[in-house]
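Enquirer: I'd like to go over a predicted model; first the sequence, then the structure.
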Amino acid sequence: MLPKRLLPLLLALLKFASGYLLASRAYELHRDEYLYLNYGRHLAWGYLEVPPLTALQSWLTMALGGHWFWVKLWPILWGSVTVYLVVRLAQRVGGNWFAGALAGIGYIVSAYARLNFLFQPNSFEVLAFTGAVYALVRHLQTSQPGYLYALGMMLGLGALNKYTTFFFVGALLAALLLTPQRRLLLAPHWWGAAALALLLWLPNMLWQLTHGVPFLHHMALLKESQLVHVSAADFWKDQLLMCFPAVWIWVPGLLALLLYQPFGKYRAVGFLYLAGLLILTVLDGKSYYALGYYPMLLAFGAVWLEQQLVRFRWAAVVRPLLLAAPVLVILPMLPFLFTLYPPAHMQRIGPQYQSLGILRWEDGQNHPLPQDYADMVGWQELADKTWQAYQNLPDSTRQFTLIKCDNYGQAGAINYYNRHRPLPAAHSFNGSYLFWFPPRPVQPFRHLMLIGEGNPSELTPHFRTFQKVGEITNPYARELGTTIYLGTDPSTALLDRVYQEHHAALAEWQGPE
């Protein structure tokens, strides 16, 4: 029998290794990853999309050279630590080796397989929520105040990572008020933990206040462009699908937390899930916003199943079947959880999965690759062609070049792949790039390179010469057809318009100056 502390480490190591080994290098980074990596060049206490914790990881990644391995280290590491906590939580509430293994495997084969591969704030969000629940459970077991401060620390770091942490905090307060654990809210150490969380988040809160609270504008844009398409029915359907391989673990976990007498002291954890998903339903939250609420259910569900099997005659046969079942269920879907196969192979096997909607993009049409896979190809081509166009400029005027992109993915990819080349930074009016747009120079720009937004009929009169110098041709890329236009000697009127549009776009986020 494995020592109790060894099982969580082994499953965490399995999670870590699988994140790297099941990834084809035929894919590049995802468009969102390029944006977050650019944070590392512009350290601040806040950004238009998320709080600053991701930026610190970006800075460290770029300091280490920015290689693919270091980019992926963070989500894979956070996912591995989450697995460790899930298994330890199962052990802490009475589970033995079977419960720990079942909970850990349930996590590894669920939606977290993809989540913990992309360099985004979501992986740390799940870790922060899981760590907060672990600390809460340990406090309920031991009454040690240190666990309350650990809870406060996880919530504070969570708020520095993603603003959805405040939904979790609201759900936690509601859960405690609905159970006898409401007495915690009167404990001095609870308020100390709350003060610690607030202190950790304070720099970002001040940044929000001094920048016109752009979080509110961000939420309004999400509501108009994305969340408006989210229905309550689809949200709850996705809750079953995201963790479907482990549905017979987390559903019993939820029911046991609400109804199983031995778990009575942890009932607030069950209400935390219900309150959290109710808040997300009311606010039209995206389905994956709820992923941080499932690891705790996996731990309790695995323990409940283990305890029920003690009285079952065929337990010795059922245990290995239950451990194997989540893995067997997910095997057919493995190519869509991990970037396992290159695009050409994915196109060949895609028709087998078309009925599941996996190949349907936001435009409602089916494509050769899933949309997020198509968001991982074509970027190196764009960056190299941008560099080549820059190299073809005259030496005497090359330095007076403005590179302006239609979206943050284009700008981020150009900056990432050209990070070791003497290329001016690419800019955009999209997202946090609004803050990084260069001030108008004393020496006027001689060249304007437009990525994905060149309009010859409108722009040609504003340049001495204006021509297309490149285009993304990768047939699998979502950015297929994105053009690179180069204009020489832009007119003063055009540059005036560029900076007026920048000023207006920035004012939408933080108000007029």
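Expert: Nice, thanks for sending it over.
Enquirer: contacts and neighbour counts: CA atoms only from here.
Expert: OK.
Enquirer: Can you list the buried residues in the helix or strand harbouring Ala220?
Expert: Assigned by DSSP states H and E, Ala220 belongs to helix 214-225. Under the neighbour-count criterion of 16 or more other C-alpha atoms under 10 Å, helix 214-225 has Pro214, Phe215, His218, Lys223 buried.
Enquirer: Please apply the same query to stretch 259-279.
Expert: For stretch 259-279, by 16+ other C-alpha under 10 Å, it's 263, 266-277.
Enquirer: So which of these belong to helices?
Expert: Filtering these for membership in helices, criterion DSSP state H, returns Arg267, Ala268, Val269, Gly270, Phe271, Leu272, Tyr273, Leu274, Ala275, Gly276, Leu277.
Enquirer: Comparison target, given below:
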Amino acid sequence: MDIRPPLAWRPVAAVSGALVALLLLTSGGYGHHRDELYFRALSEHPAWGYVDQPPLTPLLAGLSRAVFGDTLTGLRVLPALAAGLLVVLVALVARELGGRGAAQTLAAFGTAGGVYTLIGGHTLLTVSFDLPFWLAAILFTVRALLREQPRWWLAVGAVAGLATYNKLLIALLFAALAAGLLAVGPRRVLASPWLWAGALVAAVLAAPNLLYQVTNDWPQLAMAEALSADEGDEMRVLFVPMQVLLYGPVVAVIGAFGWWRLWRDRRLRAAAVAYPVAAVATLVSGGRFDYTGGLILLLFAAGCVAAEAAGADRPRSAGIALGCNAVGGVLLALPLVPLTVLGSTPIPAINEVARESVGWPQFTAAVRGVLDTLPPEERARAIVLTGSYGEHGELVRAGVPRVYSGHNQLHAYGPPPETGTVAVTVNIGRRGMDLQYATCEERARIDNGVGIDNELQGMTVHLCRGLKQPWSTAWPRYRHLS
């Protein structure tokens, strides 16, 4: 017999639908984020995997272009739908934990108004799809633990296996849960044949993705090491404050009560332990502060159940506080502030996605302008060399020919042709230019026009001539992971 409370499908569906509508209405604001431009470029090279990620997000970028059109809004339809699904999944987790209508509605509303949810729903990022995978896995795990229905471990395994095609990070969730089960139990779960059958399902589904990693010398481990070396110290400094700001301080406070609720239930105590285990692992490894984002939503869902159980006034007060949280989240995450004044607000400093979505038209115009100054014979064989996948992706999207980059997976799509004796370079650095060309002179400087200090602002465009050595010889030196 199903002893769960009824699903509050009307308010949950209303929150989910309103979120999707808001995200689609604002999807054309500002411009592409550099990661979106990268995924769009990778979608033109379908593969089982890439040096920096599994294949799913680039595959979905290609699907979006084919189904919804090769536009900014078209690229953002699937992230918006994924955010709507995430809202429903968090509400379902609250229901599994015993939450009735008020708790489910609070869980849906708070999730929808969280900054991280809104950013992932607005922009095509790996996190856009990773969060729903995590919450589906958490939902089925809670069902298996709380209701003692071990067949749900098969569903957990299926979600885990499929999630590896988006990010291998799902392994952190299960490592943290396993640590919790070993530390505080119930340890009998680890002896369940259903759990091991679920692990087998995950392994079978993930096998092609893992085979790619094995046969390519584990490129994503090399990528993880590069990211830790490049950003690890910064991520450690930001970790604690971002746990509070990721979905907003109100969600964090409610989540703290949720942690206590999980800890008090012996059947779910392992889930409470999973969060600090994942947090410590992230800090030690220098991983990104958002790696715990899925577990924070579990704590938040439990906190909404605790608020409902505390009395009629608590859900009302929590709802008002979450409403304020949502207003701040929407202003920070979505392109509602006009570009003309965006630079005078704190939003670009807080929201990297908004900051790095500005200036692409000016960038493309500057590169085209330098190319247009070349005599026809030189222009026909000139190459464009970029230091980052964002610049590469934008120029490819704009139809600029013969664009190359050594950044991450893009290095595999080189080297440039040996006829590329003339190059327009951006974001390469003096050493990279002098390594390959006899002369390089600055021809343009990027100004995004709105005074926002991002990676494009102030970037120089150089024209280089006099190839020193064949590209086939020099190209390995241009490979870099970051």
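Expert: Noted; the coordinates are in hand. Because the structure is a prediction, the values reported are computed rather than measured.
Enquirer: Kindly provide the TM-score of these chains.
Expert: TM-score for the superposed chains, counting by TM-score structural alignment, normalised by the length of the second structure: 0.88, backed by 470 aligned residues with a C-alpha RMSD of 3.0 Å.
Enquirer: picking up where we left off before, nearest to Thr339 of the first structure, of the buried residues of stretch 259-279 of the first structure?
Expert: Minimum distance to Thr339 of the first structure across those is 29.4 Å, recorded for Leu277 (C-alpha to C-alpha).
Enquirer: how about the closest one, what does it touch?
Expert: Ala290 (C-alpha atoms under 8 Å, 6 or more residues apart in numbering).
Enquirer: what do we get in the second structure for it?
Expert: With TM-score structural alignment as the criterion, the equivalent of Leu277 of the first structure in the second structure is Ala279.
Enquirer: same check, this time on Gly94 of the first structure
Expert: Aligned by TM-score structural alignment, Gly94 of the first structure pairs with Gly98 of the second structure.
Enquirer: Am I right that that match falls within a helix?
Expert: No: under DSSP: H, G, I helix; E, B strand; the rest coil, Gly98 of the second structure falls outside any helix and is assigned coil.
Enquirer: Would you check that it makes contact with Gly303?
Expert: No: using C-alpha atoms under 8 Å, Gly98 of the second structure makes no contact with Gly303, being 11.3 Å away.
Enquirer: out of these two, which sits in the more crowded spot?
Expert: Using other C-alpha atoms under 10 Å, the more surrounded residue of Gly98 of the second structure and Gly303 is Gly303, with 30 against 20.
Enquirer: Spatially nearest residue to that one (excluding sequence neighbours)?
Expert: Distance criterion C-alpha to C-alpha, 6 or more residues apart in numbering; nearest residue to Gly303 of the second structure, sequence neighbours excluded, is Gly258 at 3.4 Å.
Enquirer: Next, count neighbours for the one you found.
Expert: Residues lying near Gly258 of the second structure (other C-alpha under 10 Å) number 25.
Enquirer: Please pull up the equivalent of it in the first structure.
Expert: Structural correspondence for Gly258 of the second structure with respect to the first structure (TM-score structural alignment): Gly253.
Enquirer: Would you double-check that its match falls in a strand?
Expert: No: according to three-state DSSP, Gly253 of the first structure belongs to no strand; its state is helix.
Enquirer: Enumerate every residue touching the residue nearest to Gly303 of the second structure.
Expert: Applying C-alpha under 8 Å, 6+ apart, the residues contacting Gly258 of the second structure are Leu299, Phe300, Ala301, Ala302, Gly303, Cys304, Val305, Ala306.
Enquirer: rerun at 10 Å
Expert: Counting by C-alpha atoms under 10 Å, 6 or more residues apart in numbering, Gly258 of the second structure touches 252, 264, 272, 296-307.
Enquirer: Just those residues: which are in helices?
Expert: 252, 264, 272, 296-307.
Enquirer: now, which of those sits nearest Pro476 of the second structure?
Expert: Nearest to Pro476 of the second structure among these, with distances taken as C-alpha to C-alpha, is Ile296, at 41.5 Å.
Enquirer: so what's that closest one closest to, chain neighbours aside?
Expert: Gly255 (6.7 Å).
Enquirer: From Gly406 of the second structure, how far out is that neighbour?
Expert: 42 Å (C-alpha to C-alpha, to the nearest Å).
Enquirer: ok, now Trp196 of the second structure?
Expert: Distance, Trp196 of the second structure to Gly406 of the second structure, using C-alpha to C-alpha: 42 Å.
Enquirer: out of the two, which sits in the busier spot?
Expert: Shown here are Trp196 of the second structure and Gly406; by other C-alpha under 10 Å, Gly406 has more neighbours (25 against 16).
Enquirer: Which residue, neighbours along the chain excluded, lies closest to the aligned residue in the first structure for the more buried one?
Expert: Using TM-score structural alignment, the partner of Gly406 of the second structure in the first structure is Phe429. Take Phe429 of the first structure and drop its neighbours on the chain: the residue closest to it by C-alpha to C-alpha, 6+ apart is His502, 6.5 Å away.
Enquirer: what do we get in the second structure for Leu43 of the first structure?
Expert: Aligning on TM-score structural alignment places Leu43 of the first structure opposite Pro46 in the second structure.
Enquirer: My error: substitute Gln380 of the first structure in the last question.
Expert: Using TM-score structural alignment, the equivalent of Gln380 of the first structure in the second structure is Pro361.
Enquirer: repeat for Gly79 of the first structure
Expert: So, by TM-score structural alignment, Gly79 of the first structure is matched to Ala83.
Enquirer: picking that back up, spit out the residues that contact Gly98 and Gly303 of the second structure alike.
Expert: Common neighbours of Gly98 of the second structure and Gly303 (C-alpha under 10 Å, 6+ apart) are Ala309.
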